[in-house]
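> pasting the structure only:
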């Protein structure tokens, strides 16, 4: 079941970045501007955020299995529509539907874990999901770059549709209903809004949610700016940059695996704080060196590696602690966390780009600022729990 949930959780992050290298070819084929093609990414990210806010609370009312099956089925159709889109406008619309439907896999996978596990067990299960989510945005451009030459950008969307179909089968045969009828709630929109509002006033929930969201904000800041920093500022080749991307993905994966092994002994709260301390020290050092002009490649690369790797101690534990605050509304809790995560992701990329393409300062500042917010949130909002 966990493997099926991990696939459901990882398909949408793959769909964010897998087709980025095909943007120029898409613009030519669709007779569109670069901005028009970039809107397809914005539409998908918006769909992911909106979809989680809608599907998560609805799964608290209707159960997990039916919305997850419906979402993955629509995701297959949306991928096929993207592959067949004759214009940029229709592709933007299809990508929005792609995002909304793909949100089901992310938000409900977290909710299912929240239904079935608490404490250490939940942290271990979330660790597997976070390994998928952390690696996907790093490896997706590499996979897409290999595919675009062989099957074109339309073929990439066909591959994504195939992955969604595989997800549907995995859910159909391996994921049972995990929310009993006696734990579901009735009522309409007013009930959903009331339960969501209750979560937004829960200080520990917000503290752990912000730790998760802004921990990933550090990763998004790195991903958005690192191509320019490593290639333009440090003069690395595309091949070397790809190796560094892969190394950071391996670091995150290894730390997530380590977290799953030791969380039973040390506890989620302690490991979350250890991860935040490591991330804070490394990202702040990176920021200070960049701001003073002393940042060099041989220092920046290991600092970024440790920063990204420390997210493996933050993501799963913060998620487990946040969802545990809402045992009767795991879908709504998951929705808030996920919507904030992808809302921040959609904001970070353009903000990091405002500082220019020939300096490491914007990346370092964004990474350090995200870490400070994550650590402060836990200290101030969840420190007394």
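Sure, I can see it. Predicted model, so just to flag it, every value in this text is computed and none were measured.

> When you work out contacts or count neighbours from here on, use the C-alpha atoms and nothing else.
Noted.

> buried sites along stretch 98-114?
If you call a residue buried by 16 or more other Cα atoms under 10 Å, then stretch 98-114 has these buried ones: 98-114.

> Walking through the protein, point out its helices one by one.
Applying DSSP state H to the chain gives helices spanning 2-17, 23-30, 34-62, 65-84, 88-116, 119-174, 189-200, 203-228, 238-266, 268-291, 297-324, 330-353, 361-381.

> and these, which is most packed in?
Mean neighbours per residue, mean count of other Cα atoms under 10 Å, is largest over the helices of the chain for helix 88-116, with a mean of 26.

> on that earlier part again, turn the helices of the chain into JSON lines, including distance to residue 182.
Compiled in JSON lines, those are given as follows (distance: least, Cα to Cα, whole Å):
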{"stretch": "helix 2-17", "distance to residue 182": "24"}
{"stretch": "helix 23-30", "distance to residue 182": "49"}
{"stretch": "helix 34-62", "distance to residue 182": "10"}
{"stretch": "helix 65-84", "distance to residue 182": "16"}
{"stretch": "helix 88-116", "distance to residue 182": "13"}
{"stretch": "helix 119-174", "distance to residue 182": "22"}
{"stretch": "helix 189-200", "distance to residue 182": "16"}
{"stretch": "helix 203-228", "distance to residue 182": "24"}
{"stretch": "helix 238-266", "distance to residue 182": "30"}
{"stretch": "helix 268-291", "distance to residue 182": "29"}
{"stretch": "helix 297-324", "distance to residue 182": "18"}
{"stretch": "helix 330-353", "distance to residue 182": "14"}
{"stretch": "helix 361-381", "distance to residue 182": "32"}
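
> closest to residue 183 out of these?
In terms of Cα to Cα, the element of those nearest to residue 183 is helix 34-62, at 8.1 Å.

> Distance from the chain centre to that closest one, please.
Taking the mean C-alpha point of helix 34-62 and that of its whole chain, the gap between them comes to 12 Å (Cα atoms, centre = their mean, to the nearest Å).

> Take this one as well and set it beside the first:
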């Protein structure tokens, strides 16, 4: 099978034209970002949701877990499926079904209906996450991948900041059900964007044969390659650190350091800007360093921030500015770490980009979901549990990054 990495140095990508590339990246960023929006936009409405559906806090929070289950299962199934049937059918179907399940969520009469619809919404939303990476791998060669993934990462870094703000503003005006109505509208707009601007990047002669069973077997074959498995493990560990940060940071800044929600949002916003800066820097740094080298450097920096916070807390105790500074170092390093590891894995897994993307996303969310409750398990009276989970995860992630470099060329 011919890959774009083997293209002539003079062969220009059809998406080198700026307007074309901009439209493509905006739609792909929307496809990747709508699923995080589907969680972050309505978190503030959970108490109202619980009252409206006559359930308790745990029943309302189960809707978050249901969505996460759908995201994990959807990526593992739909990534390989796109290798067999093409990218556009999966993206179109996912976007339309995302809109449909969002409408069911908006109209849900009971929490059981809501949670069932949230699983479906997660599966449908997973199509955008997993297939968008495969589309990028199809359309761009190895020289272009770092720049494209860095820009997608920079756009995606703003979603965790903008989503709660947009959701909070919306909830000031309307009930929680309208959040899902907005998500349904986003699904329709993304379906239109896919129809208009996302090409079929995986032609029939390059597709896997043998149906869904063969497609799922492609995950096993891809995972059996050490050169692909190493970055997959690195991303999974990085995902665990991110989920630990998300699970613990609100308690740290609001409950321990007594910041107001507005000031806490400022902290999150600055950290997100650091992450975005790291993503943009990655695209430039790959002109001078390999993605493998940048992966190790960013892993070391991210680990250093988490370990420094843990040591400060275990010795002298960490105040708010120091805690923020340590986390800012880690989150900024994430901006390099994630596009680097995705670039490496997708480049090495060109034989089955959908299956490779499925392994990346499935591992990231699965280990992340396991790491989140560990933070709360050890208490939220200090930043130490969050820092410890992040430090352990990132140490393992850095070791996987070193293994990634050693498997280069295998």
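Here it is on my side, so go on. In this text, all values refer to a predicted model and were calculated from it rather than measured experimentally.

> rewinding a little: please identify which of the helices of the first structure is closest to residue 181 of the first structure.
For the helices of the first structure, distance to residue 181 of the first structure was read as Cα to Cα. The smallest value, 8.5 Å, belongs to helix 34-62.

> What range does that closest one cover in the second structure?
Alignment note (TM-score structural alignment): helix 34-62 of the first structure is matched to residues 57-85 of the second structure.

> Mean per-residue distance, the matching stretch versus the first structure.
Once the two are superposed, stretch 57-85 of the second structure sits an average of 0.6 Å from its aligned residues in the first structure (mean Cα distance after the TM-score superposition for the first structure).

> and the aligned partner of residue 226 of the first structure in the second structure, what does it touch?
Under the alignment defined by TM-score structural alignment, residue 226 of the first structure is paired with residue 249 of the second structure. By Cα atoms under 8 Å, 6 or more residues apart in numbering, the contact set of residue 249 of the second structure is residue 386.

> one more time with 10 Å
In this structure, residue 249 of the second structure makes contact with 243, 255, 256, 264, 267, 268, 324, 327, 380, 383, 386, 387, judged by Cα atoms under 10 Å, 6 or more residues apart in numbering.

> Quick check: the residue nearest to the spatial centre of the first structure vs residue 193 of the first structure, distance?
Nearest residue to the geometric centre of the first structure (Cα atoms, centre = their mean): residue 133, 5.4 Å. Distance check for residue 133 of the first structure against residue 193 of the first structure: by Cα to Cα, to the nearest Å, it reads 28 Å.

> and stretch 203-213 of the first structure, which stretch of the second structure?
The alignment places stretch 203-213 of the first structure over residues 226-236 of the second structure (TM-score structural alignment).

> Also stretch 151-160 of the first structure?
Stretch 151-160 of the first structure falls opposite residues 174-183 of the second structure when the two are matched by TM-score structural alignment.

> ok, residues contacting that stretch?
Everything outside stretch 174-183 of the second structure that qualifies as a contact, by Cα under 10 Å, 6+ apart, is 34-35, 37-38, 41-49, 52, 98-108, 166-168, 170-171, 184-189.

> hmm, try it at 6 Å
The contact list for stretch 174-183 of the second structure (Cα atoms under 6 Å, 6 or more residues apart in numbering) reads 45, 102, 106.

> repeat for stretch 240-251 of the first structure
The list of residues contacting stretch 240-251 of the first structure from outside it, by Cα under 6 Å, 6+ apart, reads 135, 305, 309.

> redo that, cut-off 7 Å
135, 138, 139, 230, 305, 308, 309 (Cα atoms under 7 Å, 6 or more residues apart in numbering).

> That one against the second structure, how far on average?
Averaged out, stretch 240-251 of the first structure is 0.7 Å away (mean Cα distance after the TM-score superposition for the first structure).

> residue range for that stretch in the second structure?
Counting by TM-score structural alignment, stretch 240-251 of the first structure pairs with residues 263-274 of the second structure.

> Map residue 340 of the first structure onto the second structure.
Correspondence of residue 340 of the first structure to the second structure, assessed by TM-score structural alignment: residue 363.

> Skip the chain neighbours and tell me the closest residue to its match.
residue 236 (4.9 Å; Cα to Cα, 6 or more residues apart in numbering).

> Next: residue 257 of the first structure.
Using Cα to Cα, 6+ apart and skipping the chain neighbours, the partner closest in space to residue 257 of the first structure is residue 127 (7.1 Å).

> got the contact list for the one you found?
By Cα under 7 Å, 6+ apart, the contact list for residue 127 of the first structure reads 256, 260, 316.

> Aligned counterpart of it in the second structure, please.
With TM-score structural alignment as the criterion, residue 127 of the first structure pairs with residue 150.

> sorry, back to before: Serialize the contacts of residue 249 of the second structure to TSV and add fields for distance to residue 223 of the second structure.
As requested, the contacts of residue 249 of the second structure are exported to TSV (distance: Cα to Cα, whole Å):
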residue	distance to residue 223 of the second structure
243	23
255	42
256	42
264	40
267	38
268	35
324	37
327	32
380	36
383	35
386	30
387	30
